[in-house]
Each structure stands twice: as structure tokens, then as C-alpha cells.
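Asker: Predicted model and sequence follow; I will ask about them next.
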Amino acid sequence: MSRPVPDEAIGALLEQIAEQLGAPVPAQLRAALRAVPRHLFLPSTLWLRDGKGGYEACDRAREPDRWWRAAYRDVPLVTQFTELPDGDLVPSSSASMPSMVVRMLMALGGRRGQRLLEIGTGTGFNAALLSYLFGAENVTSLDVDPGLIRRAEQALRASGQRPEVHCADGAGGWRPAAPYDAIIATCSVRTVPLPWLEQVVAGGRIVTPWDTAWCNYGTLVATKQADGTAEGALAPYGSFMLMRAQQADVELHRDLLRDGQHPERSTTRLSPWSVAGNDLDAQMYVGLHVPGAWHSWDTEAEGAHTRLWLADDQATSWASVDYDGRQTSTFAVAQYGARKLWDEVVRAYDQYVAADRPGIDRLRLRVSAEGRGTRHEVRLSA
């Protein structure tokens, strides 16, 4: 197969995006995607899913056809790994799925001439699209990783788009160019940083992927109110890497489980799969109502066929729910610490059922300043 011609490749990509959207890509965004070719922002080595839960390298020099096919498919592409203290490698930067980029730009709205702050420069692709749409002189983009900033600036120059780019922690916003008509993030957050709320104008919009410790899913589209708060709905799309400033370094076996602990034991009729299975609406509801609680599955647990572990990101409490491999009417529960995490999850799930199992698109967040941070209230739309 010969290397795709960019115009043909972009046309094919637009068709894939339209299929995901269920509608044609808006004309202005089609023009932006044609003016800002995605391949300019990708490194020579991409990391593609290997179908086994991991990644395999795709080098442009050795596999040019495969590299180009990946560049113009509607899929996210891992572009960088970071080594953890324990030696594990985890993705630390990626090129977002193009249809997700388009969804977020559609949610952003706005018009040329408005001032934009982007949190998470990454490859620079989204910053280039914003520059095309709003004017490069109106776009400021931040990333905490200096290596990513250097590569993004090179790609931006090659694309002809020159927004203002800075190496900085996006959690603090960028006060020198404030105020902004909108703030858009390409990383997820668990709380809206107070500087974002302060640096966007009344009537301005904040668009950011959302994350809870329980479930990484959804995108918040919020509008700044005249009283200084922001309010908006969660959209049913978006799964991005969590902002580094909000990541918690807590491990169950390293930080929580200790010899000599005496957990409270009980049983539950709520299946752990109801709250940690395939129902993303239930997971998101639980995540919003049981803040800081996360879970992991264990199929090699001593004394159980399958165990759901729960813990909090402050390393104060843990719980477990055991399936014995035979019956699903009751499950054994153990809880330890200041929080009774499984009890909190059960209460949240009961509320979810009582509210007629609301989809994520019925969840609204109201964000207000509180001390040096922000407070979030969850509401249900009709």
C-alpha cells in the first residue's frame, strides 16, 4: 500500500468522525481539520494497542504505511510513556481521538476574536485547531512537560499556527493573559481549579473532561455565572489522563493493608458488578457521591473467587466485597478505617436507583469558590 495523500486521508478521517457524531462535521471544523493536518503533530514513533491490553511501537521509518493509517484513523494514539518509581511504564501523553476533539470544540462554541486558554498542550494539535478557529493571537496554551512543549512548538511552527505556549502547571491557569472568554482542557480534572473559575469571564465557558476516583468518564461544559459560580452539564463522552496536580499516589497493598487490622465484617445484597461493572451511568453517579473512593478487581484474592477492593485516595480507609464463585444473592463485606466505604457506595447506589437511574447527561455540577479551592454540588436536571 502506498502512503496516503494527506487530502485523501483527512477526507477519510472526516467520514469516520461524522460516523461517530451521527452527523456531518460542522463546516468550520471541517475547514480547521483540513488546514491543520494531524500527522504534523505526531512523533515518529506511535504506540498502538496490541489487542492484549498493552501497546506496541509503530515507527514511521520502518512501517510508514501503518504509521500513516494510524495518523488518520479516529483513534487516540499514545505518544509518550513515563516510568513510575516501581519501574512500570504508563502512558503520559497522547494524541486525542479526533472525534473527541471535535465534540469538545463543538461544546466550546464561541467565535473568532475571543480569548482562549488551553490546559494541556500535548502534541499541539488542539492548540493549532483553536488558533485556526479563534486566531493564534487569542490562544494561550499550557503544559507542565517541557519536552512536550518543545515538540509542540516545532509542530505548531510547521503548521503555520503560532499561539502563545508556556511550560506551566495548568492548575494555576495563566494570569498574565487573563481574563479568558473560555477555558478548555485536554486532561481530566476531579475539581475545577479555583484559578480557572477566577480567570474566565462571566458568561464564559469551561470545557473539561471529568474524572472521579471511581470512574474516569464524561466532560463538563459549564458557564460562568454573574455571581462568580459556574454551572453546567456533564456530557456522555470523554476519558482523558488526569491532571498531574490532582493525581494521588496511593496503593492498596503498600499504603492501606497492614497486619493486625480488624475490619468490620458484614454481608450485602448489592452486587459489586452493579457499581463497578459496565454501567457507566451508575459508576459516574457513585463516583460523584462518594468522593475520593476508588476500586480495583482482584481475581487472585485469598479466600474469594473474585474480590472488589475499595480504598480512598487519602489512604485512611479500605473495604472489600467478595464473590464466592457460587451464588450471587449475598456477598461478604469487610471494612476498615474512618470511612465505611462500601456503606457509602450502597447509599449512593440506592439514591441512583431512587432517581430512576439517571444517565450522565442528567447530571449537573455547580462550582463555587471555597477557601483556596472550589466546592462542587451535584444536581439532577429534569
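Answerer: Arrived safely, thanks for sending.

Asker: C-alpha only now, for contacts and for neighbours.
Answerer: Noted.

Asker: So which elements touch the lengthiest strand in the chain?
Answerer: The longest strand of the chain (DSSP state E) is strand 200-209. With contacts taken as 3 or more C-alpha pairs under 8 Å, 6 or more residues apart in numbering; DSSP states H and E, strand 200-209 sits against helix 98-108, strand 180-185, strand 219-224.

Asker: Just give me the residue right at the centre of the chain.
Answerer: Residue closest to the average C-alpha location in the chain (C-alpha atoms, centre = their mean): residue 240, at 2.6 Å.

Asker: A helix includes that one, no?
Answerer: No: with DSSP: H, G, I helix; E, B strand; the rest coil as the criterion, residue 240 is coil rather than part of a helix.

Asker: for it, what are its contacts?
Answerer: Residues in contact with residue 240 (C-alpha atoms under 8 Å, 6 or more residues apart in numbering) are 186-188, 209, 216-217.

Asker: Nearest spatial neighbour of residue 30, chain-adjacent residues omitted?
Answerer: Nearest residue to residue 30, sequence neighbours excluded (C-alpha to C-alpha, 6 or more residues apart in numbering): residue 14, at 7.3 Å.

Asker: Work out for me the element the one you found sits within.
Answerer: helix 6-21 (DSSP states H and E).

Asker: packing partners for the next helix or strand along the chain from that helix?
Answerer: Sequence order places helix 27-35 as the next helix or strand after helix 6-21, per DSSP H and E. Other helices and strands packing on helix 27-35, by 3+ C-alpha pairs under 8 Å, 6+ apart, are helix 6-21, helix 125-134.

Asker: Deepest in the core, which of the ones you listed is it.
Answerer: helix 125-134 (a mean of 25; mean count of other C-alpha atoms under 10 Å).

Asker: Show me what that helix packs onto, helices and strands only.
Answerer: helix 27-35, strand 139-143, helix 146-159.

Asker: ok now that helix, how far from the chain's centre?
Answerer: With C-alpha atoms, centre = their mean, to the nearest Å as the basis, helix 125-134 stands 20 Å off its chain's centre.

Asker: What of stretch 83-99?
Answerer: That offset, for stretch 83-99, works out to 13 Å (C-alpha atoms, centre = their mean).

Asker: same thing with stretch 76-83?
Answerer: On the basis of C-alpha atoms, centre = their mean, stretch 76-83 sits 15 Å off its chain's mean C-alpha point.

Asker: Stretch 359-367 now?
Answerer: How far stretch 359-367 lies from its chain's middle: 16 Å, per C-alpha atoms, centre = their mean.

Asker: and if you look at stretch 112-122?
Answerer: That offset, for stretch 112-122, works out to 18 Å (C-alpha atoms, centre = their mean).

Asker: Pull up the distance across it, start to finish.
Answerer: Stretch 112-122 has an end-to-end distance of 23 Å (criterion: C-alpha to C-alpha, to the nearest Å).

Asker: Can you give me the buried ones in it?
Answerer: 114-122 (16 or more other C-alpha atoms under 10 Å).

Asker: what's the closest of these to residue 295?
Answerer: Nearest to residue 295 among the buried residues of stretch 112-122 is residue 120, at 26.8 Å by C-alpha to C-alpha.

Asker: gap between the closest one and residue 339?
Answerer: Here residue 120 is placed at a distance of 34 Å from residue 339 (C-alpha to C-alpha).

Asker: let's bring in a second model and compare:
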Amino acid sequence: MSTETDLEREAARLRAKLAQSLVDAGALADPAWRAAFENVPRHKCVPYFYDHAGRRIAADDPETCDQWLSTVHENRQLVTHRTDGSATSSSSMPSLMATMLEALQVTDGMRVLEVGAGTGYNAALLAHRLGAENVVTIDVSPDITGPARERLAATGQRPLVVTGDGAFGWPDRAPYDRIVVTCRLRAVPTDLLRQLSEDGFVLAPLGNALARIRRTGDHTAEGAFLPGGAFFMPLRHGADDGKPARRPALPETVGRATRLPAAAIAGNDFRFLVSIAVPGLTWQYDLDGERRPTGTRVWAPDGSIADLKADGTVTETGPRGLWSLLEGLYDTFLGADTPGPERYGVTINGDAQRVWLDSPGGEGWLLTR
């Protein structure tokens, strides 16, 4: 852009285009949220990001600034922070952000706590809709919250930005009518439930889908999952955690036939069940020319690893038979007529948290922190 005015004019045009695309896709229906997407300058919250090769694409780089501006206004997740080469923070896909914001079902004057400050863009959208005085956003790392605070100010919004472990919430401003978590959870932190208002709820990614969870008592809560997938980076409790486990050595045993194909692993519905029943897995895919999976490697933090090859054979090694475990889940998945996340719910009773299929008394899986 030749001048700052040209940049702002082009950014406004691209924001309007993005908002219209979200409306057309059915992700954005509430006029108040549409106004937020049209008016909050995402480019001021994302002055740079990293592409798939780890290259920095930035507003202040003459070679990449045009790519930066156009990409920031596309419906894409953007990696914005890396720790020792691993992605540890991002700006989510705008369509997913719109889905989550609408799922909050807010009305004027509600108080919202956001766990996972990221770039500050989501907090800016919340502040535009509800007023900055009603929004708190928290993140564990000052490397995240410091820039987020500055970028929020650049957008004209100044909600409270707190550095701390989001699992404990921020009781100083409680109770909250809504708590929205923008990082993946293995289980719902009970401190968050205790900071809800009487009619409030938590909206959070459990595994690979969103759950809306209402407090039903001092130590109890119930929730249901929304349709579709929701892929977020994990909640970090310290500034250096959240990185994926290093891949163990590949198995050297002779492969065996498997009833679980690579295509099933790539499907969101089955992957959701896996994310709940066997959390913390890391995946690598082999793709054909049409980007369909032909093989995969999957491993767990305990050192268990499985390797599915393009010929349909699999090898596994480590403390658990990881692929055998996944095959058993696939049998459950097929036997239940391939359920999507909307057929699952969650019950919290004290420290016990259980995700269940179709009814609280149905088949279920305990959540572990």
C-alpha cells in the first residue's frame, strides 16, 4: 500500500468481503456480530503470521506485505506464535470464531471471560459487541498477553488482559454470564464452572468439538456438543508447555492387515471420538495427489506409536497397542452408525467428568486432565 490511508481503505474492503463470505456460508447470522467483523480491524491484531514452512509473513516486510494483508482477511487459521519451532498460539479461522461467538447467545450487558487471549482479535470482537468493560481475556504467557494488549488498544478496544493460568479463570471479575475457551481442553476446569452466573455456561473445545456446558449445582454440570469440528491448540498451564510430543522411533516389526483405513482417521466424526477416548495424540499423514490420506503415523506422549502404510498394513510398538486401541474405537463408531459430535454429551459430578453417547446412561468415556 502506498499510504496508511490506502492500507486502511483496502483493509475495510477486505473485512466487508470476509464478513459477507461468513454470512453466505451460514456462519454469521446475528447483525451485531456481523457489525463486529466488519468494523474490528483484524490486520491490527495480526501484524504477522507464519506460513506452513515457518516463514514469517509480515506487514513490515516489503516482500510479503501484500500477501500478509490478503491472507489476514481470508477464512484461515494463522499461526502467530512459535516456541522452539512449534506453533503455540494462533488466530483461529474467522468462520469458527463466528460460530463460537453466535453460540454464546449473548445479550447486551453480559460479562464474558475468554480463556486464551491469542492475538486479541476475538476479545476485540467481544468488546465491540458487549463493551470493553464487560470482557476479560487471560493467557498464561506474557509473550502473548503483552502484544495482545497493545494490539487491542490499536483497534480502539481495551478489555482487561490478564496474564495467568486460564484453568483458574479470573475470580476478581466473576461471576461471568459466559466463559469462552479458545484452546483445547482434556477436561473442564472446575474453577471456571464456579465463576459462572446462575444462568451462565462455558463454551469450550473438548477434544475436537465444541461443548456448551451449564452449571447445575455447586459441583455438577451438564453439556451437549455442537455439530462439526473445532481444532484448537491445547490449553497451556506454563509458558513452555503445549508442544506436541516428540515422535518415537518407528516400529520395525512386520506389518499386519487392519480394518481401520486411513480415510476413516481423516474424518472429523471418528477423530472426535478418538480425541475424547485417547487424548493427546499427534498425527502425520501421507497424502495422494488429491490430498487424500494414504497412510499415517500416530503417537502418544507415553511413547506408543503406530505406522499405517499405503499398502494397508500397520505396525505398532510401545507401552500400548495404539492402533489396536483405535481399531476397537472404530468398531464402536461403526456399531453406533457413525455418530457426529452432536450425538454426544458431557456430565460433570465433582472431579468425575464423563462424555457419553446418545444419553447419560449410554456408552461413555472418562475425561482425564
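Answerer: Sure, I can see it. As the structure is a computational prediction, the values presented were derived from the model and not from experiment.

Asker: quick one: TM-score?
Answerer: The TM-score (TM-score structural alignment, normalised by the length of the second structure) is 0.81; 343 aligned residues with a C-alpha RMSD of 3.1 Å.

Asker: Return the residue of the second structure aligned against the residue nearest to residue 30 of the first structure.
Answerer: Residue 14 of the first structure maps onto residue 19 of the second structure when the alignment is built from TM-score structural alignment.

Asker: Please apply the same query to residue 355 of the first structure.
Answerer: Using TM-score structural alignment, the equivalent of residue 355 of the first structure in the second structure is residue 336.

Asker: Helices of the first structure, start to end?
Answerer: Assigned by DSSP state H, the helices in the first structure fall at 6-21, 27-35, 64-71, 98-108, 125-134, 146-159, 194-199, 272-276, 280-289, 341-354.

Asker: Quick check: which of those helices is buried the most?
Answerer: Looking across those with neighbours counted as mean count of other C-alpha under 10 Å, the highest average goes to helix 125-134: a mean of 25.

Asker: In the second structure, point out the residues matching that one.
Answerer: Under the criterion TM-score structural alignment, helix 125-134 of the first structure matches residues 121-130.

Asker: Have a look at how far, on average, the matching stretch is from the first structure.
Answerer: Aligned to the first structure and superposed, stretch 121-130 of the second structure gives a mean residue distance of 1.5 Å (mean C-alpha distance after the TM-score superposition for the first structure).

Asker: which residues touch that stretch?
Answerer: 32-33, 36-37, 40, 42, 45-46, 91, 97, 101, 107-111, 114, 117, 132-137, 152, 155, 157-159.

Asker: number of nearby residues for residue 180 of the first structure?
Answerer: 24 (other C-alpha atoms under 10 Å).

Asker: And for the one 10 residues further on?
Answerer: Per other C-alpha under 10 Å, the neighbour tally for residue 190 of the first structure reads 20.

Asker: Check the gap between the equivalent of it over in the second structure and residue 207 of the second structure for me.
Answerer: Counting by TM-score structural alignment, residue 190 of the first structure lines up with residue 186 in the second structure. To residue 207 of the second structure, residue 186 of the second structure is 6 Å away according to C-alpha to C-alpha.

Asker: Overlap of the contact sets of those two?
Answerer: Counting by C-alpha under 8 Å, 6+ apart, the residues touching both residue 186 of the second structure and residue 207 are 276, 279.

Asker: about what we covered before: now the contacts of residue 240 of the first structure in JSON lines, with distance to residue 129 of the first structure and neighbour count?
Answerer: Formatted as JSON lines, the contacts of residue 240 of the first structure follow (distance: C-alpha to C-alpha, whole Å; neighbours: other C-alpha atoms under 10 Å):
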{"residue": "186", "distance to residue 129 of the first structure": "13", "neighbour count": "26"}
{"residue": "187", "distance to residue 129 of the first structure": "17", "neighbour count": "24"}
{"residue": "188", "distance to residue 129 of the first structure": "19", "neighbour count": "27"}
{"residue": "209", "distance to residue 129 of the first structure": "18", "neighbour count": "26"}
{"residue": "216", "distance to residue 129 of the first structure": "25", "neighbour count": "22"}
{"residue": "217", "distance to residue 129 of the first structure": "24", "neighbour count": "24"}
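
Asker: Shared with the second structure, which of those residues?
Answerer: Contacts conserved in the second structure for the contacts of residue 240 of the first structure, using both residues aligned by TM-score structural alignment, their matches' C-alpha atoms under 8 Å: 186-188, 209, 217.

Asker: and which of these is nearest to residue 324 of the first structure?
Answerer: Proximity of those to residue 324 of the first structure (C-alpha to C-alpha) peaks at residue 217, which lies at 30.0 Å.

Asker: Give me the nearest residue to that closest one, chain neighbours excluded.
Answerer: Going by C-alpha to C-alpha, 6+ apart, residue 217 of the first structure has residue 239 as its nearest residue, at 4.9 Å.

Asker: you'd agree that neighbour is up against residue 189?
Answerer: No: look at residue 239 of the first structure against residue 189 with C-alpha atoms under 8 Å: they stay out of range, at 10.6 Å.

Asker: of all the helices and strands packed on helix 27-35 of the first structure, which lies closest to residue 151 of the first structure?
Answerer: Here helix 125-134 is closest among those (C-alpha to C-alpha), at 11.1 Å.

Asker: Check the gap between the residue of the second structure most remote from its centre and residue 193 of the second structure for me.
Answerer: Largest separation from the mean C-alpha position in the second structure: residue 254, at 36.9 Å (C-alpha atoms, centre = their mean). Noted for residue 254 of the second structure: a distance of 49 Å to residue 193 of the second structure, by C-alpha to C-alpha.

Asker: What of residue 160 of the second structure?
Answerer: For residue 160 of the second structure relative to residue 193 of the second structure (C-alpha to C-alpha), the value is 20 Å.

Asker: Could you do residue 221 of the second structure as well?
Answerer: Going from residue 221 of the second structure to residue 193 of the second structure by C-alpha to C-alpha gives 8 Å.

Asker: picking that back up, tell me which residue of the second structure lines up with the residue nearest to residue 217 of the first structure.
Answerer: In the second structure, residue 239 of the first structure lands on residue 231 (TM-score structural alignment).

Asker: State whether that match and residue 210 are indeed in contact, as I suppose.
Answerer: No: with contacts counted by C-alpha under 8 Å, residue 231 of the second structure stays clear of residue 210, the gap being 9.2 Å.

Asker: more crowded one of the two?
Answerer: residue 210 (26 against 20).

Asker: Would you check how far apart the more buried one and residue 149 of the second structure are?
Answerer: From residue 210 of the second structure over to residue 149 of the second structure the distance is 27 Å, taken as C-alpha to C-alpha.

Asker: The residue farthest from the centre of the second structure and residue 322 of the second structure: what is the separation?
Answerer: Taken as C-alpha to C-alpha, the span from residue 254 of the second structure to residue 322 of the second structure is 16 Å.
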